[in-house]
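>>> here is my input; please provide its structure:
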Amino acid sequence: MTALTQNRHSPCIGICKLDESTGFCLGCGRSGDEIGAWASLDEAGKDAIWQLIPERLQALSVRVRLLPYAGGELLDWVGETIREGRGTWVAGAPGAVAEFPCHDRDATVTRGEDELTAAMPKARFRLKGSEKLRAFAFDGDGPVVLGLPKRRVALPMAEVVTPLGPDEAAIDPEFRDHELFDIGVARRASRFCVRTGDAELIAALRAAEGRHWTELMAKTGATIIEKSPHRVVETGLARIEVFAEIPPPGGTSPTGPHTHLLAEFLTTGEEIPAALGLPEYAAPIAIFYPGTPPA
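Coordinates of the predicted model:
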């Protein structure tokens, strides 16, 4: 279990309204007195309140609450979910996602000073730390969404196929000279890319520069499936790289790491599944689904 550390952050999620019958805030689960005294409490006092919040919010039928982890302890918690095989990490927007399942406990987790990486045979995962990164838990033991203030998410939004040059941010050094192409799914909080060192595919992707991704797939989809380039999904602080082969049309996604690029879901324009709405100020970084993520 991740240990709580110093400088416990506030449970406030920006929904500040006291329930008339209980006196607890419908956003953070604290009483008015606890909110007023928060800044003057020591860490033990803050932790004691944090322990009371889940039961209070459940009684109020509140679907979302903050977890008490931040900074390094949040990275430690993420590492625990992977090492202990608790579920699946997902990055991206509905219709353009990468999944990093850890049920088989076959991932190797490496904890750096300010980031965490995990490697399994056909995928890599990286999460960078930030004191502003927060974990929003839904429906008791349901999904957990990592969120960051939108002003801190600096990904450029591409609406068409865009060459990005060598993937210098690749998790494995051996792939940092491979070419990265943003497919252009027009999302502000994430981007879906392909990475390849194959000269033929690089030429085809460069020829598609400036085109909508559906045009790319109509003309070059067969080659992309045949070559199965790495898929790279990035958000403000997270990256999932998938090396598994792309199934043919009508095929079944593998049970291990895989990606989805589905036009019917991308038409919604959503950055995150509607059932997992974050406070307005937050952008999604990654989602943890205990067990198996929804299809």
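
>>> from here on, contacts and neighbour counts on C-alpha atoms
OK.

>>> residues in contact with Leu180?
Residues in contact with Leu180, defined by Cα atoms under 8 Å, 6 or more residues apart in numbering, are Pro163, Leu164, Gly165, Pro166, Asp167, Cys193, Val194, Arg195, Thr196.

>>> okay, and it sits in which element?
According to DSSP states H and E, Leu180 maps onto strand 179-182.

>>> distance from that strand to the middle of the chain?
20 Å (Cα atoms, centre = their mean, to the nearest Å).

>>> before we go on, could you also do this sequence so I can check it against the first one:
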Amino acid sequence: MASSSNAEAVTDLLREALADPGNAWSLGSFGAIAEFMRDPDEAVMGLTDERLGMATERGAIALTARPDLRPVAYETSVASGWNHAVALCLPEGACAMSQRGVVIELGPDRDAAREQDRDAILFDLGLDLLAVDACVRTSDPEAIACLRLGVGQPLFDHANPIGRQLVAMSPHRVFLARIGRVEVYAPIPGPGGTSPEGPHTHVLPKLLRSGRTHAATTPIPAGWVPCAGLHPAHPYKDMMGQRIAFDAARYEAFQVLLDRWGDPDLLAVKRGGEHRPDSPVSSRHAQAARRVAEVQARYLRGEVVETDPEADEDEAVPDHA
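Predicted structure coming up:
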């Protein structure tokens, strides 16, 4: 059971991070993820209940700081240097969602972030994920009729009409977890299209078949499952992965989060400590922490490594749902 002081610290982390438009958010699993971000001057609507979050014209995020919610700050080694994030984790025994394997109609989405969406019909896409229900939502009669034709069938079955019509329908995408939801309102890009600058979703069947809850490179402590993620501003790339001049203030800001919410054993390795044989940290993650430390030292000395940050994204896939 989390202490009251720790629960308050988690709530403060979420509230402060949500107030900063420089942060991006994700909710999902390996191969299926919804992302929320906003522009600094974008109009924001507050939520009408006790959840933490907001809605814009392009999407919404609504989170609940459960007592068992554990933030895990981490860095991973990638081609251009490193990525960083704060995974929002629940105990493995407390994270499970519906795990439906076929499309199911759920009825009106009474928990929608915006009141105007609460009569729209929600459909679970049946991706059979442990900690996330990937859904779509619509109030359009034709779209509802099409989605109902696919109920009871796997989404990716060739006989299911939903897959052929999903781009044209472009329903809201609504990803749900025990700690909250992310909603995406922007149209789904067509074949060959790219993700919009703003809230969007990624679904890739090949990654889904792995059954993983997160990438193997992500150092999540044993017994915990990441349901969502906070993605603070990165020191050398913007939200779209384009390179920017190295920003030491962004680097320092994440190190503060790493000190507070990172794995102490992994931090010790990063700072030159030995990787003990009995450590819960894997040798793979320990080696990655050392590489991150080395490349960060080079950036801090002004020795910028000119590589393509767009090649960093392990899960970068085209919009599908």
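
>>> picking up where we left off before, which bit of structure 2 covers the strand holding Leu180 of structure 1?
Residues 121-124 of structure 2 are where strand 179-182 of structure 1 aligns, with TM-score structural alignment as the criterion.

>>> mean deviation of the matching stretch from structure 1?
Average distance, stretch 121-124 of structure 2 versus aligned residues of structure 1 after superposition (mean Cα distance after the TM-score superposition for structure 1): 0.7 Å.

>>> mind listing what the closest residue to Glu264 of structure 1 other than its chain neighbours touches?
Counting by Cα to Cα, 6 or more residues apart in numbering, Glu264 of structure 1 lies nearest to Gly95, which is 7.3 Å off, once chain neighbours are set aside. By Cα under 8 Å, 6+ apart, the contact set of Gly95 of structure 1 is His260, Leu261, Leu262, Ala263, Glu264, Phe265, Leu266.

>>> kindly report the same for Gly101 of structure 2.
Residues in contact with Gly101 of structure 2 (Cα under 8 Å, 6+ apart) are Gly126, Leu127, Asp128, Pro154.

>>> which residue, neighbours along the chain excluded, lies closest to it?
In space, Gly101 of structure 2 is closest to Gly126, 4.3 Å off (Cα to Cα, 6+ apart).

>>> what do you get for Leu262 of structure 1?
Gly95 (4.6 Å).

>>> again with Pro101 of structure 1
Thr88 (4.0 Å).

>>> give me the distance between that neighbour and Asp172 of structure 1.
To Asp172 of structure 1, Thr88 of structure 1 is 21 Å away according to Cα to Cα, to the nearest Å.

>>> looking for the alignment partner of Gly101 of structure 2 in structure 1.
Checking with TM-score structural alignment, Gly101 of structure 2 has Glu159 as its match.

>>> check for me that its match belongs to a helix.
No: counting by DSSP: H, G, I helix; E, B strand; the rest coil, Glu159 of structure 1 falls outside a helix, being coil.

>>> helices or strands up against the longest strand seen in structure 2?
With DSSP state E setting the assignment, residue counts place strand 81-91 as the longest strand in structure 2. For strand 81-91 of structure 2, the packing partners by 3 or more Cα pairs under 8 Å, 6 or more residues apart in numbering; DSSP states H and E come out as strand 70-78, strand 224-231, helix 283-300.

>>> residue range for the top helix by length along structure 1 in structure 2?
Counting residues, the longest helix found in structure 1 (DSSP state H) is helix 43-59. Counterpart in structure 2 of helix 43-59 of structure 1, with TM-score structural alignment as the criterion, is absent.

>>> chain center to that helix: distance?
26 Å.

>>> next one: stretch 105-116 of structure 1
With Cα atoms, centre = their mean, you get 16 Å for stretch 105-116 of structure 1.

>>> which residues does that stretch contact?
72, 75-76, 79, 82-85, 117-121, 126-130.

>>> can you tell me the SS state at Ala203 of structure 1?
Put simply, Ala203 of structure 1 is helix when judged by three-state DSSP.

>>> for stretch 255-274 of structure 1, which positions count as buried?
Gly256, Pro257, His258, Thr259, His260, Leu261, Leu266, Glu271, Ile272 (16 or more other Cα atoms under 10 Å).

>>> where in structure 2 does that stretch fall?
Stretch 255-274 of structure 1 lines up with residues 197-216 of structure 2 when matched by TM-score structural alignment.

>>> distance between that stretch and the chain's centre?
Mean C-alpha position of stretch 197-216 of structure 2 versus that of the full chain (Cα atoms, centre = their mean) differs by 10 Å.

>>> ok, now stretch 111-130 of structure 1?
On Cα atoms, centre = their mean, the centre of stretch 111-130 of structure 1 falls 12 Å from the chain's centre.

>>> can you give me the helices in the stretch 1-150 of structure 2?
4-18, 141-149 (DSSP state H, counting those that start in this stretch).

>>> which of these sits closest to Val295 of structure 2?
The closest of the helices of the stretch 1-150 of structure 2 to Val295 of structure 2 is helix 4-18. By Cα to Cα, the value is 26.3 Å.

>>> so what does the closest one touch, helix or strand wise?
Using 3+ Cα pairs under 8 Å, 6+ apart, the elements in contact with helix 4-18 of structure 2 are strand 52-55.

>>> which part of structure 1 lines up with the strand it packs on?
With TM-score structural alignment applied, strand 52-55 of structure 2 matches the range 116-119 in structure 1.

>>> how big's the offset between the matching stretch and structure 2?
Stretch 116-119 of structure 1 sits 1.3 Å off on average (mean Cα distance after the TM-score superposition for structure 1).
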